[in-house]
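K.L.:
no FASTA, just this:
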């Protein structure tokens, strides 16, 4: 397949990719910054190359440094993980021009899906329903006010090239729209270099449902069914589960078929995710609307692996090597239910404020159906330069209830000491609420985490006690 693969990332995803490379017998090379010299992914890789100083702009986002590291180490492929340069079309193009395989989709696919406006337009032309809204950008707050009359309030104001919860504002009235427009445009320019803004209808309390897609250069495209990622904070995911608990069998097949059509519309190669919103989930007539396509492996890919038995990283490598996928649609079955929680170095009681520190004690939980994807160990110092994700705890069971029980037990067993705060107690408490048991969005919890944590200590019988 490959002689060696450079993993151009850090943390848990770098460890995850190295794990599959080791299983396949492919030498792994860790790219690392000076801040990550003693990181877990560096320790586990067969070789490692320093790519620059601690700031991401001078290391994990430095295309030249990463290409030099690949050439120096003899790697003939680069796996970008997620974040950093994973969805950077110019990086993918530079890798290909250097004669190295990029473990991801074609650069033109990344470009097409990187603009939310362009992605909406492509899907609309392919006959795939999108959230009602505009297919053209807006150049001013005045234009947004005029467009909102037709779209209807509340409206979501989005920067076309943004993601991760940034460049997103909600306006519920015309008075709120100018500030929302400027806020979304400003974040788009500041974080993504693109201040293009558009409007779409803001759906009230939808389910955030996504479908895992795999494609290869031989024209094969398969789906690995769906995930529900509705529980979020600041439009960033906190808890994910597979399959989505509110989709009936027939509607699930409909949603997955639309996702395959979306992937075919752009000739998708590699692992990707079609994200959408489901309105009326659980009703007689639910609707699925295309939201965006993530052209990379997702943080939450592990729960899909647990219910299907498919190693998504392996399929990425096969596709990048020009090999056909080793999985066919007729072979994909859902086995049980899986849930994942993210353990970030954040303080939920202070509105998820990032924290730091050094991990002084670390013991991962074990047991039936439990999986931990982690980028840390005892002694790891949490650098302030990167995302706060430390680990993901996943649980698989025959039913959602069994998976939940196993996950709660695992979180009780997880020992993670040293950082000023982590999301471990928050996630443990959330899984024990009626909101989780009922399958709600838990918006009342994530929108006011401080109140939720106070309710726990005060014995609130609605939100704080077990279901």
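P.N.:
Happy to help now that I have it. Source: prediction; values computed, not measured.

K.L.:
only C-alpha atoms for contact and neighbour calcs from this point on.
P.N.:
Fine.

K.L.:
Contacts only, for residue 11.
P.N.:
When the contact criterion is Cα atoms under 8 Å, 6 or more residues apart in numbering, the partners of residue 11 are 39-41, 374-376, 389-390.

K.L.:
Output the residues you listed as JSON lines; include the columns neighbour count.
P.N.:
Converted to JSON lines, these look like this (neighbours: other Cα atoms under 10 Å):
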{"residue": "39", "neighbour count": "23"}
{"residue": "40", "neighbour count": "21"}
{"residue": "41", "neighbour count": "31"}
{"residue": "374", "neighbour count": "21"}
{"residue": "375", "neighbour count": "20"}
{"residue": "376", "neighbour count": "20"}
{"residue": "389", "neighbour count": "21"}
{"residue": "390", "neighbour count": "21"}
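
K.L.:
Counting only helices, which of these make the cut?
P.N.:
40-41 (DSSP state H).

K.L.:
Among the contacts of residue 11, which one sits closest to residue 29?
P.N.:
The nearest member of the contacts of residue 11 to residue 29, counting by Cα to Cα, is residue 41 at 9.3 Å.

K.L.:
The closest one and residue 313, how far apart?
P.N.:
16 Å (Cα to Cα, to the nearest Å).

K.L.:
Contact partners for residue 251?
P.N.:
residue 286.

K.L.:
Would you agree it falls within a helix?
P.N.:
Yes: assessed with DSSP: H, G, I helix; E, B strand; the rest coil, residue 251 lies in a helix.

K.L.:
quick revisit: quick check, nearest of the contacts of residue 11 to residue 399?
P.N.:
Using Cα to Cα, the contacts of residue 11 come closest to residue 399 at residue 374, 24.9 Å.

K.L.:
hmm, back to that, how about CSV for the contacts of residue 11, with distance to residue 202 added?
P.N.:
Output for the contacts of residue 11, formatted as CSV (distance: Cα to Cα, whole Å):
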residue, distance to residue 202
39, 41
40, 41
41, 40
374, 35
375, 36
376, 38
389, 28
390, 32
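
K.L.:
what about versus this one:
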């Protein structure tokens, strides 16, 4: 083995920053790579050296093997760490790194290739006597053939991309009539995400848990496992909450699953960090899903309960050293419980639509048993080119309930303002008795959280709106004082009796009318004239005690509380411990027009890239007909006609980059 002292991280975001910290702790120098969109990113700031590798799109930067190797050569790096995602599970990348005389911090190319294709790896696991889900994983890939095989397996089934991960290229199908469309959609998404449209079919194991085993191998023949992680809380097959240990796994089951995972790793002579994923059925049976030949997003919860640093282990193994602990030594180190949530720039109330924009305020607390791995910078920009994941927030406790409570409190004091996030939804999930009890299955979100429940659970109450109105009035008054060099004592002064100020606050499609009266000494009385709950029309009193930058301390309903806020023009973002919302002061704005889309205009819902266009000018379309497919933040958005009519204009073509609210298609609505 060639020993090295400088590591290039072929990745971005929170995982690049985390690996940089891990390398620094072990005395290694680090090299970051960045695209034009990431020129001011956190991982660029934290590395010893940074090298530009291209434009924002991943194909021109983070997926360019040639540019990454050139960066390693230019910076003097002796090893490359791939992180997760991007090229981390591409065997040709690992081979190219080794061919260039560099150390690849991960498994050998042969192991990546063997496990990188779910169909081929499943055949290997069957041969190694690792339990597998029944299904079809052969070479026949015609749509009709796969649909027929799915019927043979027995519905419901999972249509899955043979390559890649992260829930992309996966579709759950309950009805035979849905198979063809699901196969085509999964293949398209897999091809765009991984460059490989091969699919497999698996019997859907419903109401199961997703439990994975962390394995580690060295070049001295040792393979160990570090317990399990429960990743059952998922949305669209993407993990939302992860924890260790699993509340459903006994010591005996842990040993059996661990031994099966080690057998899977040994079947391909595995070296380095890897994860073997299983579905755990209600009867205790478990089935191999796939092996991820890299460090997982959720690796920190394993680190927290075993007291280890898995990046440090990766560096040791890559340098040819043996693993630092035996299996017996690992087993006795397990202590307490750790839970992780994925903080994403997405709007749960709008179907989890990914969000882009400038971060106005970022804060997350620190403390005993708390950890935040993130890539957020205040005043930084979240771009459309990459995943919506912005960071992972974690808490450790002596018990599972203690870990949950600490994480809820941590999220309550976390603020990501300027773009919508899933923070409040995470608090909602963690607070549910079903989750806090024995835990939940992979169907939890899909079954328990239809769109209507999400919208209702995340909507701000009257007290939240009253605080927002008080802050708008107060910050406007402070801006007036600063602009005119007025004395603080003049704030809120009136020459006659006080009178209420009428304010209109818009939040998405909802508008509230409030009458706000300043009683002096930063004390406000607010009457909400229009409210979501017409039965609750009581006046709300708020006294602002202090405003320190973007944090406000206040008294409401006899309680002293704190919140985070940010002003941006007529907007006010406000995050209390349970609710985040963006309000627009539309007091003097013109009335809103007709419902979006009713005029036949199709506007881009997010910055992204046009993957395909299905209509041409002059074409007659029905309401709901597919117009085009947009890709952003590694997700596909299928945009349909909001009205029936004739296509008047197609303003974009395949491959075009579009901006938020850019006109893409114009339809002339049909006469009623």
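P.N.:
In hand now; what should we look at? All figures in this text were calculated on a predicted structure; none of them were measured in a lab.

K.L.:
re earlier: could you see which of the contacts of residue 11 of the first structure carry over to the second structure?
P.N.:
Shared contacts between this structure and the second structure among these (both residues aligned by TM-score structural alignment, their matches' Cα atoms under 8 Å) comprise 39-41, 374-375, 390.

K.L.:
and the alignment partner in the second structure of residue 42 of the first structure, how many neighbours?
P.N.:
The alignment partner of residue 42 of the first structure in the second structure, by TM-score structural alignment, is residue 44. Residue 44 of the second structure is flanked by 23 other residues according to other Cα atoms under 10 Å.

K.L.:
Now for residue 44 of the second structure: which residues touch it?
P.N.:
Counting by Cα under 8 Å, 6+ apart, residue 44 of the second structure has contacts 32-34, 38, 50.

K.L.:
So which of the residues you listed belong to strands?
P.N.:
Of the contacts of residue 44 of the second structure, the ones assigned to strands by DSSP state E are 32-34, 50.

K.L.:
Now do the strands in the stretch 201-350 of the first structure.
P.N.:
Secondary structure of the stretch 201-350 of the first structure, counting by DSSP state E, counting those that start in this stretch: strands at 207-215, 221-228, 232-233, 236-237, 239-242, 270-279, 287-294, 337-344, 346-347.

K.L.:
now the angle from the second one to strand 337-344?
P.N.:
Put simply, strand 221-228 of the first structure runs at 70 degrees to strand 337-344, going by axes from the mean of the first three to the mean of the last three Cα atoms, to 10 degrees.

K.L.:
dump the residue contacts of the residue nearest the centre of the second structure.
P.N.:
The second structure has residue 389 as the residue nearest its centroid, 3.3 Å off, counting by Cα atoms, centre = their mean. Residues in contact with residue 389 of the second structure (Cα under 8 Å, 6+ apart) are 342-345.

K.L.:
which one of the contacts of residue 11 of the first structure is nearest residue 402 of the first structure?
P.N.:
Nearest to residue 402 of the first structure among the contacts of residue 11 of the first structure is residue 374, at 23.0 Å by Cα to Cα.

K.L.:
Would you mind finding the match for the closest one in the second structure?
P.N.:
Checking TM-score structural alignment: residue 374 of the first structure goes with residue 374.

K.L.:
any idea how far the equivalent of residue 23 of the first structure over in the second structure lies from residue 9 of the second structure?
P.N.:
Per TM-score structural alignment, the equivalent position to residue 23 of the first structure in the second structure is residue 25. Here the criterion is Cα to Cα. By it, residue 25 of the second structure lies 15 Å from residue 9 of the second structure.

K.L.:
between the two, who's got more neighbours?
P.N.:
Each of residue 25 of the second structure and residue 9 has its neighbours counted (other Cα under 10 Å); residue 9 has more, 29 against 13.

K.L.:
To which residue of the first structure is that one aligned?
P.N.:
Match for residue 9 of the second structure (TM-score structural alignment): residue 7.

K.L.:
Can you show me the helices along the stretch 301-450 of the first structure?
P.N.:
In the stretch 301-450 of the first structure, helices defined by DSSP state H, counting those that start in this stretch lie at 301-308, 312-320, 400-413, 424-431, 434-438, 443-446, 449-458, listed in chain order.

K.L.:
Next up, the contacts around the residue nearest to residue 571 of the second structure when sequence neighbours are not counted.
P.N.:
With sequence-adjacent residues excluded and distances taken as Cα to Cα, 6 or more residues apart in numbering, residue 571 of the second structure is closest to residue 584, at 4.5 Å. Taking Cα under 8 Å, 6+ apart as the criterion, residue 584 of the second structure is in contact with 505-507, 570-572.

K.L.:
Cheers, nothing more for now.
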